[in-house]
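Visitor: Pasting the sequence and the predicted model now:
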Amino acid sequence: MPTVSTKLAIIIVSYRNFDDVNRCLKSLARSDWDHFEVFICENGGDGAYRRLLATLAGSGRTLQRMSDGADALDRPQKRLVSVGKCRFQNRANVVRVGLASENLGYGGGVNAWLEPLLGDPGWDAALVLNPDTEADSRSLSELIAKSAEGFGMVGGSLVFDATPDKIINYGLHWSRATGRVVAIGRNAPVGSAPSVEELDRIDAVSGACVLVTRAFVEEVGLMAEDYFLYMEDLDWGRRRGKHRIGFASKAIIRHIGGTTIGSAVAPEKRSHLSIYLSARNSILYSRRFAGWRWLCHFGVGLLFAARYMLRGSVSAARVAFVGLLDGAKGKTGRPDAMPGGQRLG
């Protein structure tokens, strides 16, 4: 069980959002928690990896490069073809920046570091953070303190960057009736905590900021990778077994949201990739956990797809419909192309 000396492994998955990662690291550099190391997976290719290192490390920057040591984590891993070892300019915490062998998606990017970490005894809990987040100075210690109360999966006060007085959610609930994801506590005032009834409804903590204990990872397993993006956090929570979900109200994390694929905008202006993956993965998840009910959830998905058309976005409606069909067909993984010609590099 985590204690006051808990060693935390912080995992960040990047896709060419260099400034986001830099801002996130700057917030971690102000943390009141000393026992942590950071592991970044860059999914955007060799050029992005080199640019990320150039953005992060050097004179006057957030990090400084270190000589590679004897630690096995300093060397290329199973799906990390290169690893750059750094440390913060103003503190000794190590930051490793890894180049993924290909675009592994969110779950794959997390697992690219989490899998080798399972063979390393030097950590007690892992914190998965979106690159477009900023953690308050007390966030790490508050999350760890809550996990020490016996919780295997812990979330904090994830707040809107533009309106930091409002909570995005306490956690996520998946409706067995409709197949839709419900944000529990959305727009609640910051500093509030879920009621007992609300906490009981939470199926998972948002993957934008979720702490899991080592025991959780060892017993539940790694993140699901076949969704590529979206629903892997709910899948992780769904499989949690005996591990309880906790909420640390004083751990405040600002989240911009959607900076990688354009999901943090009005529904009709979302990127086709975001629309497609949301539709496809909702059905994949339902097929996995709802039995025959996934057919009903497909019908609900059609209604949501129709909303795009009613709002004047025929192309978005078409993409959502194709996503639903691909989910029904069981298509998983990285979508190389979709209606409208959008590709994922």
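Guide: Great, that's in hand. Keep in mind it's a predicted model, so treat the numbers as computed, not measured. Numbers count the residues shown, from 1 in each chain.
Visitor: contacts, neighbours, all on C-alpha from now
Guide: OK.
Visitor: chain center to the helix or strand hosting Asn111, what's the gap?
Guide: Element membership for Asn111 (DSSP states H and E) is helix 105-117. On the basis of C-alpha atoms, centre = their mean, to the nearest Å, helix 105-117 is displaced by 11 Å from the centre of the chain it belongs to.
Visitor: List the buried residues for that helix?
Guide: Across helix 105-117, burial judged by 16 or more other C-alpha atoms under 10 Å covers 105-115, 117.
Visitor: now the helices for the chain?
Guide: Taking DSSP state H as the test, the helices found in the chain are 18-29, 46-56, 105-117, 139-147, 196-201, 214-220, 232-238, 272-289, 294-310, 314-329.
Visitor: got another, please set it beside the one above:
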Amino acid sequence: MAEPHPATDPALGVVIVTYRSSDVIAACIASLRAATGVALHVVVVDNASPDDTVEVIRAAVPDLMGAAEAGQEGIALIEAGANGGFAAGVNLGLARLAANPALDRFWLLNPDCVVLPETPAALASHDPGPRGAAMIAHRVVYGDAPDTIQIDGGVIDRRTGITHNLNQFAPADSPAPDPEHIDFVTGASLVATRAHLERAGPLTEDYFLYYEEVDWALRRGNLPISYCAGAIVHHVAGTAIGSQRMGSVASPFSQYFKHRARAMFLRRHFPAGLIGGAAWSLAKAAQLRAQGHGAEAAALLRGFFGMAPPDPVLAALSPEARAKIGR
């Protein structure tokens, strides 16, 4: 991305939201800069990181552009000034990119992802067929186990609100899923079309973390989800907020916000599932306690049943973030 790409290269807008991402963002940016056969218009939105994330970004991108230039080919930085959550950061980036009429696809990419050089071009040029697409799913593998699939797209259990990753833990050379069976695309690496953005609008921001992309997918109307078999992304989960990784239990912070969001999602889309969702939460909390994860169990229950976060979780939030979740 150091030099402009030929006009014949397909264009792709990219939104990366950072928060305490100083340990991963340089590798993510380096992988994008190594992309071939594509013109990338990257906007990095920093949600007021308290660490040196912004300094790392500036050091990694000598030709970094400012917010006023966001949407141009290259990499631009927008400093949000407050942590309004994942969706708020994404929406800020999407608004800048969507102002460029030349961009028809927008890639939401986590800062803890590394992409293969050919992946961006595959996503930018993928043909979804005559029906078009709302979103383009693709293979995401574990960054620390790249021969193992993390997700090929997700499905929703409407009885509990629990989501499941298609092909999770399967070998990375497994066949692709039927896109007709995909309910949503992971927010860690999600390509949305302009048609979807215009139909569904921006992401809903009050989830703060988790389920934003699941909610967004359900607002796609009759636009299908497509699958790009030629794109692979490596994802190292849990670097900033302690999301679950292979062989680990999600942190209390992650537990609280994930299950808070699940309850919100059920109330909005599948209210009949709240009873099953509550039963699942009680059973899962009991399992976590039996395994010695009492803090994680308590955070899960407080999140699902609408209580305030545990004190350590609340202490980790900025005043702006507390206001965002009503605490």
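Guide: Yep, that arrived. Note that the structure is a prediction, hence the values are computed from the model and not measured.
Visitor: could you list every residue that touches Asn43 of structure 1?
Guide: 13-16, 99-105, 109 (C-alpha atoms under 8 Å, 6 or more residues apart in numbering).
Visitor: can you check Gln255 of structure 2 too?
Guide: Gln255 of structure 2 neighbours (C-alpha under 8 Å, 6+ apart): 243, 296-297, 299-300, 303.
Visitor: What residue in structure 1 is paired with it?
Guide: In structure 1, Gln255 of structure 2 lines up with Ile275, judged by TM-score structural alignment.
Visitor: what about its match, distance to Gly109 of structure 1?
Guide: 21 Å (C-alpha to C-alpha, to the nearest Å).
Visitor: go on, Leu284 of structure 1?
Guide: Leu284 of structure 1 is 20 Å from Gly109 of structure 1, by C-alpha to C-alpha.
Visitor: ditto for Gly246 of structure 1
Guide: In terms of C-alpha to C-alpha, Gly246 of structure 1 sits 25 Å off from Gly109 of structure 1.
Visitor: same question, Val196 of structure 1
Guide: 34 Å.
Visitor: what's the helix holding Asn111 of structure 1 aligned against in structure 2?
Guide: Taking TM-score structural alignment, helix 105-117 of structure 1 hits residues 85-97 over in structure 2.
Visitor: residues touching the residue nearest in space to the middle of structure 2, list them.
Guide: By C-alpha atoms, centre = their mean, structure 2 has its centre lying nearest to Gly187, at 2.4 Å. For Gly187 of structure 2, the contacting residues are 108-110, 212-213, by C-alpha under 8 Å, 6+ apart.
Visitor: What lines up with it in structure 1?
Guide: So, by TM-score structural alignment, Gly187 of structure 2 is matched to Gly207.
Visitor: Over to His196 of structure 2?
Guide: Checking TM-score structural alignment: His196 of structure 2 goes with Phe216.
Visitor: these two touch, right, its match and Lys242?
Guide: No. Taking C-alpha atoms under 8 Å as the definition, Phe216 of structure 1 is not a contact partner of Lys242, at 9.2 Å.
Visitor: Looking at these two, which is more packed in?
Guide: Phe216 (22 against 11; other C-alpha atoms under 10 Å).
Visitor: Leaving out sequence neighbours, find the closest residue to that one.
Guide: Using C-alpha to C-alpha, 6 or more residues apart in numbering and skipping residues adjacent in sequence, the residue nearest Phe216 of structure 1 is Gly152, 5.6 Å away.
Visitor: what about the equivalent of the one you found over in structure 2, neighbour count?
Guide: Following TM-score structural alignment, the counterpart assigned to Gly152 of structure 1 within structure 2 is Ala134. As a burial measure, Ala134 of structure 2 scores 27 neighbours (other C-alpha under 10 Å).
Visitor: try Gly258 of structure 1
Guide: 15.
Visitor: swap in Val95 of structure 1?
Guide: Neighbour tally, Val95 of structure 1, other C-alpha under 10 Å: 24.
Visitor: for the buried residues of helix 105-117 of structure 1, which one is nearest Val81 of structure 1?
Guide: When those are ranked by distance to Val81 of structure 1 (C-alpha to C-alpha), Ala112 comes first, at 10.5 Å.
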